[in-house]
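J.: coords below, sequence missing:
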């Protein structure tokens, strides 16, 4: 892992009002200011040359002390080449059928771009947790049909679930409403496993600022048939309940690895769970056999790490754990607030050990983000959003910067500047230039900036005016 490095792919970092980005054409995207909020969910699908990532939900506290929520589906497409990775499209597909509520920390999975499944979450509009299932069915390249499957025990209908004729019912042992759970697809089957999460003790509340009593008392595992939308409570020993953990499916062993999370005592968070004790659920759906095992991992001389609200993904046969809130139990007892972690942990279950990579700067610390591997190669991970507005990569790929609007006169390849490459836009002609190419690196002027061509045109016009 020593050959890998962190690279900001696109960030909302500003330097004297000028945005920095690695790629100029990021600014040409229709939704270029979209950053997945804290508590969003994502699912990715890869080919050898492309990666499709779908984002949904999340919420961010704005400066006006109101919730900024998302109830749209975002589709990010990237091209994966030998020497680079580029954003090729970021769109919001048109959604037909039932309306979607703004949800934070729901479960999200899918076998392909053709069908996506969303379950549960915290509805920031109605101020409640839900156990509704939302089915996204692709009807064209930019359109999805939404169907809502309700709990058969639920009698009332809500204003955001219209039209009513789109409502259907889930079957079997439907779990209670919750948020902060995981819904993990067993990629070689039609089943998904749901585990964990918290519920609220009241269905409604007059204000979102009100403190809720959080109930985390369900340590069971539920199996969802993604074709019939039938739930089955698995016959397994109930474990200590947890929420805001991660779940990663390992196709080689047909198992799900649950890492970290928050454990509750009564109705209040008690402590975060150590990453050194992952829980493994082995899934044999053909023979309807499931078993649990807890493994103990060595930190290789590192201090124990307790995490929640982090993200995980596969990198070859290893699990990458990044970000989240890190806190020791004694810090919780003293009332210390958790802080976003800067550590990236590489878990090797075969060797039963954990190694650590530190991010180079605080701008990379985040929580409530998601992680996705890009393409079918084992050399590129994309981390998105969370409580920081950015996308960044952890990669071994040599990143070749795009030329600026100087075209043949662009000199960025002669620069020793490391990513992120600094850009500046002319306020008159709106062209983009590398700060290095226009001799402004490290000394961006205040106020407006005009490129040499526009300055020359303005000077020439003034001289003409004086003559007349």
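T.: In hand now; what should we look at? None of these values were measured; they are calculated from a predicted model. Numbers count the residues shown, from 1 in each chain.

J.: switch to C-alpha atoms for all contacts and neighbour counts from now on
T.: Will do.

J.: quick one: residue 304 is in a strand?
T.: No. Counting by DSSP: H, G, I helix; E, B strand; the rest coil, residue 304 is not part of a strand but coil.

J.: excluding sequence neighbours, find me the nearest residue to it.
T.: residue 274 (6.9 Å; CA to CA, 6 or more residues apart in numbering).

J.: try this one side by side with the last:
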């Protein structure tokens, strides 16, 4: 779900990708994502499905999504389709409702599935971390694959990739930007050895350095992966998720 504000200041929530499968392991349905777009207008409290041009034939099951510069940006590894690193980023023009796959520059990131993705307005950049690295030839991964710790940065202004200091190995986790501290907050996920975590790691958007043991008061929510998280200026809200990929979703607490 991507929060987005158009140029006319009408607030939207955009829902893209995902799957209707009841399979609990995302890798088993990674090539069967939905390509439909649903838009919720928070002023009218109504959903609608705009007709889009040039939509990918298969959508991403776990897309990395963010809004910037009047458009929606999607990191889609195009699971199972070989040699797709150069077209892993899709751009939705919210004025004409048209998709494109712009040419990317710089050091392209390792193609991966289940990475976390967040936009940092102060840097005008998308940060992508972790995920499961995919095979260069087949663009697939096996179920025993370990999580990556790569941190890659995409500038939407010039479509150029860069990178910063690697963080913890993690997949199926979340990132969100907290304005009050100019930091990116990582929560939960798994690493291939542990079913799930409930820890917090903090990345400074100023120095691009990690803080592995920030002081946090109160009781942390249960360990989880495949959850959702969003940050306001100084608060992170976490919803849903599962303890392991063997479990059905059960947590409905924010």
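T.: It's in. Keep in mind the model is a prediction, meaning the values are calculated, not measured.

J.: tell me who's in contact with the residue nearest to residue 304 of structure 1.
T.: 259-260, 304-307 (CA atoms under 8 Å, 6 or more residues apart in numbering).

J.: which of those are buried? Put it as a ChimeraX command.
T.: Only the buried entries of these go into this ChimeraX selection, using 16 or more other CA atoms under 10 Å:
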select :259,260,305,306,307
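
J.: biggest separation within the contacts of residue 274 of structure 1, which pair?
T.: Greatest spatial distance in the contacts of residue 274 of structure 1: 259 and 304, 13.4 Å, computed using CA to CA.

J.: overlap in contacts, those two.
T.: Joint contacts of residue 259 of structure 1 and residue 304 (CA under 8 Å, 6+ apart) are 274-275.

J.: show me what stretch 130-150 of structure 2 is in contact with.
T.: 27, 77-84, 110-116, 128-129, 151, 165-172, 190-193.

J.: buried subset of those residues, written for ChimeraX?
T.: Entered in ChimeraX, the line below selects the buried ones among those, by 16+ other CA under 10 Å:
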select :27,77,78,79,80,83,84,110,111,112,113,114,115,116,128,129,151,166,167,168,169,170,171,172,190,191,192
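
J.: sitting in strands, which of the contacts of stretch 130-150 of structure 2 do you find?
T.: 112-113, 116, 128-129, 151 (DSSP state E).

J.: hmm, which two among those are most spread apart?
T.: Of all pairs in those, the most separated under CA to CA is 113 and 151 at 13.8 Å.

J.: now do the contacts for the closest residue to residue 164 of structure 2 other than its chain neighbours.
T.: For residue 164 of structure 2, ignoring the flanking residues on the chain, the nearest one in space by CA to CA, 6+ apart is residue 151 at 5.7 Å. For residue 151 of structure 2, the contacting residues are 127-130, 163-167, by CA under 8 Å, 6+ apart.

J.: can you tell me how far the aligned residue in structure 1 for residue 151 of structure 2 is from residue 329 of structure 1?
T.: Under the alignment (TM-score structural alignment), residue 151 of structure 2 pairs with residue 221 in structure 1. Separation of residue 221 of structure 1 from residue 329 of structure 1 (CA to CA, to the nearest Å) stands at 26 Å.

J.: one more: residue 373 of structure 1?
T.: As judged by CA to CA, residue 373 of structure 1 and residue 329 of structure 1 stand 32 Å apart.

J.: for the two, indicate the residue with more neighbours.
T.: Between residue 373 of structure 1 and residue 329, counted using other CA atoms under 10 Å, residue 373 has the larger neighbour count: 24 against 14.

J.: now that one, nearest residue through space, not along the chain?
T.: residue 381 (4.4 Å).

J.: shouldn't that neighbour be within a helix?
T.: No. Membership of residue 381 of structure 1 in a helix is not supported by three-state DSSP, which gives strand.

J.: since that was my last question, I'll sign off now.
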